[in-house]
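Visitor: Take this sequence and fold it.
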Amino acid sequence: MSQARMKVAVLVSGSGSNLQVLIDRVKSGDLEIDLVGVISNREDAYAITRAKEAGIPVAVLSHVPSGKRMSISTFEKHALEQIQQWSADLVVLAGFMRVLSAQFIHSVPCPMINLHPSLLPNYKGLDTHQRVLRSGDNHHGCSVHLVTAELDAGQVLSQAWLSVRTGDSAETLAKRVQVLEHQLVPFTIDLIIKGVISIQDAKTANSSSMMPLPLKLWLDQP
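Guide: Prediction:
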C-alpha cells in the first residue's frame, strides 16, 4: 500500500516564483507532495495567478468586506481555518512578508518552515543582501528554517551558499540567491518526506536520528 502524500499549504505575499518551482516539480513527478492550498495576504500577488492556473485552492486574506485592510489577528484567524480545512501536513512560507504571532504559530496543527535570504543566524529580518555587502562578507545564501515565535530564529534545516563576487550589488545578489532558493526549497521538502531531515528531532534539538543540521549545500554558479 503506497504511503499518503504529504499535504503542503503555502503562504505567499509576492510573485510566487518559489511556489511556481513547487508546482513544476510536482507536475514533473520530482516532488511527491500535494499542494492543497495557497494563502496570500496581498490581493495583487502574482502568486495567486500561478496557483489558480495550477488548479490549487487559493485564499486571499488581504481586506475585510468593508474594504479595510485585514488586521493580523483577523488574517491569522482565517488562515488557521484554511490550514485546518486543507488538513495540511506542512506549511511553507515562501516570500511571505508578514510577521506571525506566537499564538498563531503555536495553534497551527503542523510544522511550518520559512525560506529566508541569508545564511542564518546572520542577517535576520529585511535587506539581507545590502547588509551582506556592507559587512564585506565573502559568502551569502539562503536558509530554510522552522518557524518559531522569535523571528527567523527557528532551527535551520538547510542552507545554500554562494560566493560574493567583486562588483556584486544588492540587486545582483538577490537574483543569484533566488536561483539558490529555487533549488533549496524543493530539495528540503523532499528530504523531509524521505525522513533524512526529521522536523520533530529538529524541534527538540535531538541529533541522534538525523544528519547534523543545517545541511549545507554549495550551489554557486561558475
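Visitor: only C-alpha atoms for contact and neighbour calcs from this point on.
Guide: Noted.
Visitor: Would you map the helices across the chain?
Guide: Taking DSSP state H as the test, the helices found in the chain are 17-28, 46-53, 72-85, 102-107, 128-135, 170-193, 199-204.
Visitor: so which of those helices gets nearest residue 63?
Guide: Closest to residue 63 of these, according to CA to CA: helix 72-85, at 8.8 Å.
Visitor: Give me the buried positions along that closest one.
Guide: Along helix 72-85, these residues count as buried under the neighbour rule (16 or more other CA atoms under 10 Å): 72, 75-76, 79-80, 82-83.
Visitor: Kindly present the residues you listed as CSV, with separate columns for distance to residue 154.
Guide: Compiled in CSV, these are given as follows (distance: CA to CA, whole Å):
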residue, distance to residue 154
72, 21
75, 22
76, 20
79, 21
80, 20
82, 24
83, 21
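Visitor: Can you tell me which of these is nearest residue 98?
Guide: So of the buried residues of helix 72-85, ranked by how close each gets to residue 98 (CA to CA), first place is residue 72, at 8.4 Å.
Visitor: which residue packs closest to residue 131, ignoring adjacent ones?
Guide: Excluding its sequence neighbours, the residue lying closest to residue 131 (CA to CA, 6 or more residues apart in numbering) is residue 123, at 7.3 Å.
Visitor: Please apply the same query to residue 115.
Guide: Nearest non-adjacent residue to residue 115, counting by CA to CA, 6+ apart: residue 144, 4.6 Å away.
Visitor: here's the other one to compare against:
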Amino acid sequence: MGSERPDAAKQIIINVRARGRLVMPETAGPNGKIPRMKKLVILISGRGSNMEAVVRACARDGWPAEVAAVISNRPGAAGLAFAASHGIATALVDHRGFDSRDSFDAALAAEIDRFEPDLVVLAGFMRILTQAFVARYEGRMLNIHPSLLPSFKGVHTHQQALDAGVAVHGATVHFVTPELDSGAIVAQAAVPVVAGDDADALAARVLAAEHVLYPRVVRWFVQEQVRLVDGRAVLAPGCARWLFADATDISTGEGV
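Guide: The predicted structure is shown next:
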C-alpha cells in the first residue's frame, strides 16, 4: 500500500498569536489622515531567512508595512516557528494534499486572500506557480533569486557561477511571472567571486546581500516607489537599483 494522500480540506492550518504584540501608535500624515499600514504575506518552504530579514525590518520604528501572515507548503518548515514567535499568523497549505497544481494554487490563493495583502513576498518558496495564480497577483508579487538574472536561472546558482568563471555573482529581486526567474528586474546586489570560493562560501556572502536588498525593495513597493508598468519595473527617482558588496562587507548606500 502507498502512503495515504492527506485530505486537501485538512491541509490549511492557521495559527494566530497576536496577544502580547506591541502596537505602536500611528502618526497622521500631511493631510491629517493616519496612513493605513500596508500588509505583507510571505510564502516560504523552509527556514525562510529572507522572510526573517523582512520581519525584522518591519519591526523597526517608522517602517510602512507589517507581515500579516507567513504561509508554507511544507509542514515543519522552520520559518513557521520563527513567524509564530514574532506574533505573526502562520498557515500551512500542504501541496501533497492536492491532485494538481491548479487545485493547490487555488487553495493557496484563498488562504493568502484571507489576509488582504498589498504585497505577496516569495522567500524561498519552492513551487512553480500556475499562470492563473501569477495573474491574480500581477504587479504585487515579488521574488528574490540568488543570481544576477538573467544569468543562472533555476537551482544551484552559486555552483553555476563558479563553473562559468564569472568575476561577479549576486542576487536579483524581480516581479513574478509565469516563466521561472524571468519577471521584470527591480534591483540587484553584486557580490564578487574571490579566489578559493566554493559554492557554500559564495552562497553565504550572496545571502548576506539578499538580507539587505529584499527588505529595501519591499519598502519601496509599499511606499509606491516601484511599480510594474507594461512588463517593466518603474522606480521613483532616488531608488538605487544596485547594491555593491566587497569580499567581506556590504555597501548599501542607504538603510533598509
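Visitor: before we move on, the earlier item: make JSON lines out of the helices of the first structure and add distance to residue 6 of the first structure.
Guide: Below are these laid out as JSON lines (distance: least, CA to CA, whole Å):
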{"stretch": "helix 17-28", "distance to residue 6 of the first structure": "12"}
{"stretch": "helix 46-53", "distance to residue 6 of the first structure": "18"}
{"stretch": "helix 72-85", "distance to residue 6 of the first structure": "13"}
{"stretch": "helix 102-107", "distance to residue 6 of the first structure": "20"}
{"stretch": "helix 128-135", "distance to residue 6 of the first structure": "31"}
{"stretch": "helix 170-193", "distance to residue 6 of the first structure": "7"}
{"stretch": "helix 199-204", "distance to residue 6 of the first structure": "14"}
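Visitor: how about these, which one is nearest residue 220 of the first structure?
Guide: Of all these, it is helix 170-193 that lies closest to residue 220 of the first structure, at 7.8 Å by CA to CA.
Visitor: Excluding its own residues, what touches stretch 13-32 of the first structure? List them.
Guide: The contact list for stretch 13-32 of the first structure (CA atoms under 8 Å, 6 or more residues apart in numbering) reads 5-6, 10, 33-35, 40-42, 44-48, 50-51, 54, 94-97, 181-182, 185-186, 190.
Visitor: ok, now with 6 Å
Guide: Stretch 13-32 of the first structure has contacts (CA atoms under 6 Å, 6 or more residues apart in numbering) with 40-42, 45-47, 95-97, 182.
Visitor: Same question for stretch 157-169 of the second structure.
Guide: Everything outside stretch 157-169 of the second structure that qualifies as a contact, by CA under 6 Å, 6+ apart, is 190-193, 199.
Visitor: hang on, the earlier thing: residue in the second structure matching the residue nearest to residue 131 of the first structure?
Guide: With TM-score structural alignment defining the correspondence, residue 123 of the first structure maps onto residue 152 in the second structure.
Visitor: Give the aligned equivalent of residue 105 of the first structure in the second structure.
Guide: Under the alignment by TM-score structural alignment, residue 105 of the first structure pairs with residue 134 in the second structure.
Visitor: do the same with residue 47 of the first structure
Guide: Using TM-score structural alignment as the criterion, residue 47 of the first structure maps onto residue 79 of the second structure.
Visitor: Can you tell me the closest non-neighbouring residue to that match?
Guide: Closest residue to residue 79 of the second structure apart from its sequence neighbours, by CA to CA, 6+ apart: residue 47 at 4.3 Å.
Visitor: The one you found maps to what in the first structure?
Guide: Per TM-score structural alignment, residue 47 of the second structure is aligned with residue 15.
Visitor: And for residue 90 of the second structure?
Guide: Per TM-score structural alignment, the equivalent position to residue 90 of the second structure in the first structure is residue 58.
Visitor: what about the counterpart of residue 202 of the second structure in the first structure, distance to residue 179 of the first structure?
Guide: The equivalent of residue 202 of the second structure in the first structure is residue 173 (alignment by TM-score structural alignment). As for residue 173 of the first structure, its distance to residue 179 of the first structure is 10 Å (criterion: CA to CA, to the nearest Å).
Visitor: Between these two, tell me which one has more neighbours.
Guide: In this view residue 173 of the first structure and residue 179 are compared by other CA atoms under 10 Å, and residue 173 has more residues nearby, 23 against 17.
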